[in-house]
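[1] sharing a model prediction with you, sequence too.
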Amino acid sequence: MIATTDRLRVDYAQYYLYGSTYAEGQDHDAFQRIRTGNSVAAAAPDHLTVSCGTHAGSIRLTVESRMDPPGPPGADWEAVVDLSLYSVTGELGVQPWGGQAADEAVRGNLAAAGAGWYRVRVETRGRDTGRALNVANPWVEEHRLTLWPAPPAPDHVHRVTDEVGKATYDPTRPADPPIPPVPSADESLLRAWARSAGIAIDDNKPVPRSVRALAAVAGVLRSHHEQ
């Protein structure tokens, strides 16, 4: 899936990717992590916050969902970062500030591989022009989001060359680690049971349905809840 819109609404210099389990305000320190991290974006389970130069108005946004990593970023992007994002339910979509609807062109699910870990590349240009104008209609700032399934890894900054980014980005700081989901008690119990039964499971993905089915037959959760 590749889609582009010239009118993604931004307010307070931000927009998001949301999953269906995200609750408004849940990732309350996202902007602080952007300022003390890669200067472009911050991720938490089912949530990605992207920082713009434009305070209010429109930006141009291209989104791409793919199953393999993209090639090296083009030289014409001023800021490029890769970071890890966990999708709890296998649904991730573009979300403007304040619960507004995204432009129809970029609506849709970007989590092509279902629930689990994704790598997100955020590429930006024009943030300095957007910051100088403050309010931009039509757009002067362009972003691109590329998502693909990949194991979690710390943030990787390819480059930050715009003044908006350089105001906070410090290349000597350690890269931010990915934020994993908080497992429920049932999820932890299923993983422990699977290991005790000699069933190999991937800690970077949700417990497979096949394992859940076997655990149901064995009465694992039922016996635990009855205690």
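    Arrived safely, thanks for sending.
[2] only C-alpha atoms from now on, for both contacts and neighbour counts.
    Will do.
[3] checking my notes, residue 95 in a strand, right?
    Yes - the assignment for residue 95 by DSSP: H, G, I helix; E, B strand; the rest coil puts it in a strand.
[4] confirm for me that it is in contact with residue 14.
    No - the criterion here is CA atoms under 8 Å, and residue 95 misses it with residue 14 at 9.8 Å.
[5] neighbour count winner among the two?
    Higher neighbour count among residue 95 and residue 14: residue 95, with 25 against 20, using other CA atoms under 10 Å.
[6] want to compare, so here's the second one:
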Amino acid sequence: MSKATAIVPVSYNQYYIGGEIFNVEAWDYTGFNGLVAALDAPGHFAVPGQFAVVMTGTETGDVRVSIDIRATAPQETDLDAWDEVVEVSLSLPGRRRGVTTFNVDDFDLPDFPGPGPYRVRVHARGRDQGQELLMVEDDPVEEHLILVWPAPPASETVHKVTDAYGAMIRAS
């Protein structure tokens, strides 16, 4: 249906899928998979989430993000090319239905076609390299792929979690 790739400037090791930016200091990450959290407006885990926070190894700087919006679920999950792959459900009831950050909400990435429910599979690689550099300018070392398709709400599915940055988050 729609595909695109953009350079997304992240800060505080994160970007968002949909939603408004809420009081992040109140969020509780207990039991977090380390990559993507589906949250309700107060910042609690939810199925489906009203929005999602995606954690990046890169603290400040650029991450390459691709979105692939599909009409149906992908037939296979590509685990070989990625360090982390996690799937969540989102409802996206607000006006924002795409990738946003603290400062920017207009990327050359497609928004989801309308309110969900959607299944969202986030893939990441290069988070450990991004964490080592802290600030990444010009040529991102970290890459994310977000696959999206309409689907009824379902529990989170962790397909693969292998990078050191995600392990650090899961241990905290």
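    Happy to help now that I have it. What you are looking at is a predicted structure, and each value in this text was computed from that prediction instead of being measured.
[7] between the two ends of stretch 123-143 of structure 1, how far is it?
    Taking CA to CA, to the nearest Å, stretch 123-143 of structure 1 runs 6 Å from one end to the other.
[8] now swap in stretch 99-119 of structure 2 and tell me
    In stretch 99-119 of structure 2, first residue to last residue: 15 Å (CA to CA).
[9] and the lengthiest helix in structure 1, what's buried?
    In structure 1, ranked by residue count with DSSP state H as the criterion, the top helix is helix 185-196. Neighbour-count burial for helix 185-196 of structure 1, counted by 16 or more other CA atoms under 10 Å, picks out 190, 191, 193, 194.
[10] distance to residue 54 of structure 1 added to the residues you listed, as JSON lines?
    Formatted as JSON lines, the buried residues of helix 185-196 of structure 1 follow (distance: CA to CA, whole Å):
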{"residue": "190", "distance to residue 54 of structure 1": "46"}
{"residue": "191", "distance to residue 54 of structure 1": "45"}
{"residue": "193", "distance to residue 54 of structure 1": "50"}
{"residue": "194", "distance to residue 54 of structure 1": "49"}
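[11] nearest to residue 129 of structure 1 among these?
    residue 191 (49.7 Å; CA to CA).
[12] could you find the counterpart of the closest one in structure 2?
    By TM-score structural alignment, residue 191 of structure 1 lines up with nothing in structure 2.
[13] from residue 17 of structure 1, how far off is residue 191 of structure 1?
    Taking CA to CA, one finds residue 191 of structure 1 at 28 Å from residue 17 of structure 1.
[14] tell me who's in contact with the residue nearest in space to the middle of structure 1.
    For structure 1, residue 48 is the residue whose C-alpha lies nearest the centre (CA atoms, centre = their mean; 3.8 Å). Neighbouring residues of residue 48 of structure 1 by CA atoms under 8 Å, 6 or more residues apart in numbering: 16, 17, 18, 41, 42, 85.
[15] cool, residue 105 of structure 1 as well?
    By CA under 8 Å, 6+ apart, the neighbours of residue 105 of structure 1 are 3, 4, 5.
[16] can you tell me which of the residues you listed are in strands?
    3, 4, 5 (DSSP state E).
[17] neighbours around the second one, how many?
    Other residues lying near residue 4 of structure 1 total 17 when counted by other CA under 10 Å.
[18] and what of the one 4 residues further on?
    If you count neighbours by other CA under 10 Å, residue 8 of structure 1 ends up with 24.
[19] identify the residues contacting the helix or strand that contains it?
    Using DSSP states H and E, residue 8 of structure 1 sits in strand 2-11. Where contact means CA under 8 Å, 6+ apart, the residues beyond strand 2-11 of structure 1 that reach it are 54-65, 96-97, 102-103, 105-106, 138-139.
[20] report the buried members of those residues.
    Neighbour-count burial (16+ other CA under 10 Å) applied to the contacts of strand 2-11 of structure 1 gives 54-65, 96-97, 102-103, 105-106, 139.
[21] residue 67 of structure 2 maps to what in structure 1?
    So residue 67 of structure 2 corresponds to residue 63, using TM-score structural alignment.
[22] for that match, which three-state class applies?
    Residue 63 of structure 1 is classified as strand under three-state DSSP.
[23] pretty sure it is touching residue 142, no?
    No - counting by CA under 8 Å, residue 63 of structure 1 does not reach residue 142; the two are 11.3 Å apart.
[24] which parts of structure 2 are strands?
    For structure 2, applying DSSP E gives strands covering 2-10, 14-17, 36-39, 51-55, 60-69, 84-90, 99-100, 118-125, 135-136, 143-150, 157-161.
[25] superposed on structure 1, where does the second one end up, distance-wise?
    Between strand 14-17 of structure 2 and the aligned residues of structure 1, the post-superposition mean distance stands at 0.7 Å (mean CA distance after the TM-score superposition for structure 1).
[26] residues making contact with that strand?
    51-56, 59, 97-102.
[27] which of these sit farthest apart?
    Of all pairs in these, the most separated under CA to CA is 59 and 97 at 23.5 Å.
[28] aligned to residue 89 of structure 2, what sits in structure 1?
    Per TM-score structural alignment, residue 89 of structure 2 is aligned with residue 84.
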